[in-house]
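A.B. asks: I'd like to go over a predicted model; first the sequence, then the structure.
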Amino acid sequence: MKTIGNTILITGGSAGIGLEFAKAFDAKGNHVIITGRNEERLQKAAAQLTNVTPIVYDVVDKQATDELVARLENEFPDLNVVINNAGKAAYYHLDGDQDAATLAEEEIITNYLAIIRLNQKLLPLLKKANEAAIVTVSSIAGLVPNHFLPTYAASKAALHSYTQSLRIALGKSTNVKVFEILPPLVDTEFSAEIGGATNGIPAKQVADELVEAFENNTYEILTGRTADVFNLFLSNPAAALQAMNPGVELQTA
């Protein structure tokens, strides 16, 4: 997959990993379209980039999605890369007082259903490009869950499965490549509540590895600790689950 001369849509591109994606691809001479819900934050992010179009957009809003797709078709007919980065996470315990069903619904819509909707609506445009790509940003928790991210992990597991199916479907007869990047804990504002600042990898590392994956056509990118946990899961699923839930006594068969 080429890394220059693309027109790239990045949802949730105003901060964290999304902004680092934008910086990495902007630096290589691509046009980046970044979206976010907060206009002020979006404009501050855009000021750090060279070839950028900021668009206020909430991925869970169906009407806004239709309007975004119509605008992209009209103003950016050469769009050829979509990076589905916007996400939502709730940190809580399933045996607590929080409304798990409501939290799960918000995460599933943001992290899974909204991605399916946007990708489906943009596929006709992407298929017109000589070379195109869809990127999903999954998580280490989509492979092996963590107990204080219970429904977030479930949403990312669903996204991981969907991405594999999408790759198979599009690989049959289209020029649209499907990439999935699965970060571990990353040092962003998004993860500050669970120790991202002290235990997370830099967001820039995630972005750099995506660029490298484009260059090498590596479709599943296991960044940082994710690769170790995945390999452990293949050999010893119980040990992998313990590694993702340190200090917790697990029930075993």
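C.D. replies: Cool, got the structure.
A.B. asks: use CA for all of it now, contacts and neighbours both
C.D. replies: Will do.
A.B. asks: in the longest helix that the chain contains, which residues are buried?
C.D. replies: Assignment by DSSP state H gives helix 150-171 as the longest helix of the chain. Residues of helix 150-171 classed as buried: 150-160, 162-163, 166-167 (neighbour count, 16 or more other Cα atoms under 10 Å).
A.B. asks: next one: stretch 75-89 to chain centre, how far?
C.D. replies: 10 Å (Cα atoms, centre = their mean, to the nearest Å).
A.B. asks: endpoint to endpoint, it covers what distance?
C.D. replies: One end of stretch 75-89 sits 32 Å from the other (Cα to Cα, to the nearest Å).
A.B. asks: in the stretch 151-253 of the chain, mark out all the strands, start to finish.
C.D. replies: 176-182, 186-187, 201-202, 220-222 (DSSP state E, counting those that start in this stretch).
A.B. asks: output the ones you listed in TSV; the columns should cover mean neighbour count and distance to Leu94.
C.D. replies: Output for the strands of the stretch 151-253 of the chain, formatted as TSV (neighbours: other Cα atoms under 10 Å; distance: least, Cα to Cα, whole Å):
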stretch	mean neighbour count	distance to Leu94
strand 176-182	24	24
strand 186-187	22	23
strand 201-202	18	27
strand 220-222	20	28
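A.B. asks: quick one, what contacts Ile17?
C.D. replies: Asn85, Thr188, Ala203, Lys204, Val206, Ala207 (Cα atoms under 8 Å, 6 or more residues apart in numbering).
A.B. asks: out of the buried residues of helix 150-171, the closest to Val135 would be?
C.D. replies: Thr163 (8.7 Å; Cα to Cα).
A.B. asks: got another, please set it beside the one above:
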Amino acid sequence: MDITNNTILITGGSAGIGFEIAKAFTAAGNQVIITGRDQQRLDDALVQLPGAIGFKGDISNEQDTAALVASLIKDYPTLNLVVNNAGQAYKYDIANSENAFDKAQDEMLTNYLAVVRLNEKLLPLLKSQATAAIVNVTSIVALVPGQLTTYSASKAALHSYSESLRIALERSSGQVKVFELMPPLVNTSFSAIINGHNGIPAAEVAADLIDALQNDKYEIHVGNTKHVYDLSLKSREEALTLMNPVE
């Protein structure tokens, strides 16, 4: 896929991985639209993204999503790339929690169901383009669950959905490609609850995405995620131990 002259939506694009992806696409000569829930953080990000557009809203909120989609159809009819990056995560002891359901519900809505809803509403527009793509940002925990237990489950759901959507679109429209970006631990404020300072730079994730888009590499294992994936095939027990160290 050509990584220039596209119209790109990046959810959760005001910080972390989403922001670095927005920077990379902006530098490559694309029209970039980012979403974020915090207006100040959105404004701060836009200062560093020449020509980018910001949309304040929460993709887990149905009304915000409807407003975003309406704006895109009206003002950005050439939209041809959607990066579903916005996420929610909680760290807690699933065996000793009184509100696991509430946390899991929030994660599943933001990380999975909201993505399904947004893709559904934007697919007609994407299918009208000569070439188009959807990028779903999952995680290595989609394959081997880690310390963020129900977050891992939500990313596993998104992984399965991504594979199914890819097959369905290949058999129908043909021109809408589905990529899945699987980062390892990344050094962002989002991952601070699991010692994210030990992770790789978010810019590395963005660079791997750009390379994968150019080479039509649909499942993108960033950093050590390929090692964890290979280990899970060799020894599921070893992979689970690696991803769930005793603290």
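C.D. replies: Received the coordinates, thanks. Computed from a prediction, not measured in an experiment: that's the story for all the values here.
A.B. asks: can you give me the TM-score here?
C.D. replies: Scored against TM-score structural alignment, normalised by the length of the second structure, the superposed chains reach a TM-score of 0.98; 246 aligned residues with a Cα RMSD of 0.9 Å.
A.B. asks: where do the helices sit along the second structure?
C.D. replies: Using DSSP H, helices in the second structure cover 16-27, 39-47, 62-75, 100-108, 114-127, 149-171, 202-214, 225-234, 236-243.
A.B. asks: check contacts around the closest residue to Leu79 of the second structure other than its chain neighbours.
C.D. replies: Of all residues not flanking Leu79 of the second structure in the chain, Thr7 sits nearest, at 4.6 Å (Cα to Cα, 6 or more residues apart in numbering). Thr7 of the second structure is in contact with Asn30, Gln31, Val32, Ile33, Tyr76, Thr78, Leu79, Asn80, Leu81, counting by Cα under 8 Å, 6+ apart.
A.B. asks: buried ones only from these, please, as a ChimeraX command.
C.D. replies: ChimeraX command restricting the contacts of Thr7 of the second structure to the buried ones, with burial defined by 16+ other Cα under 10 Å:
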select :30,31,32,33,76,78,79,80,81
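A.B. asks: which members of the contacts of Thr7 of the second structure are positioned in strands?
C.D. replies: Among the contacts of Thr7 of the second structure, the ones falling in strands (DSSP state E) are Gln31, Val32, Ile33, Leu81.
A.B. asks: CSV for these, including distance to Leu126 of the second structure?
C.D. replies: CSV is the format used below for those (distance: Cα to Cα, whole Å):
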residue, distance to Leu126 of the second structure
Gln31, 15
Val32, 15
Ile33, 15
Leu81, 8
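A.B. asks: of the residues you listed, which is the nearest to Asn215 of the second structure?
C.D. replies: Leu81 (15.5 Å).
A.B. asks: quick check, the closest one in contact with Ile134.
C.D. replies: Yes - here Leu81 of the second structure reaches Ile134: they are 5.8 Å apart, a contact under Cα atoms under 8 Å.
A.B. asks: OK, contacts around the residue in the second structure sticking out farthest from the centre?
C.D. replies: Centroid-distance maximum for the second structure: Asn96 at 29.2 Å, with Cα atoms, centre = their mean. Applying Cα under 8 Å, 6+ apart to Asn96 of the second structure gives no contacts.
A.B. asks: same question, Ile10 of the second structure
C.D. replies: Gly18, Ala22, Val32, Ile33, Ile34, Thr35, Val82, Val83, Asn84, Asn85.
A.B. asks: quickly note the distance from it to Leu233 of the second structure.
C.D. replies: Applying Cα to Cα to Ile10 of the second structure and Leu233 of the second structure gives a distance of 32 Å.
A.B. asks: same check on Asn6 of the second structure?
C.D. replies: Distance of Asn6 of the second structure to Leu233 of the second structure, given as Cα to Cα: 37 Å.
A.B. asks: more neighbours: which of these two?
C.D. replies: Asn6 (20 against 11; other Cα atoms under 10 Å).
A.B. asks: tell me the contacts of the more buried one?
C.D. replies: So Asn6 of the second structure contacts Gly29, Asn30, Gln31, Thr78, Leu79, Asn80, Leu81 (Cα under 8 Å, 6+ apart).
A.B. asks: closest to Pro245 of the second structure among the residues you listed?
C.D. replies: When these are compared for distance to Pro245 of the second structure (Cα to Cα), Leu81 wins out at 37.1 Å.
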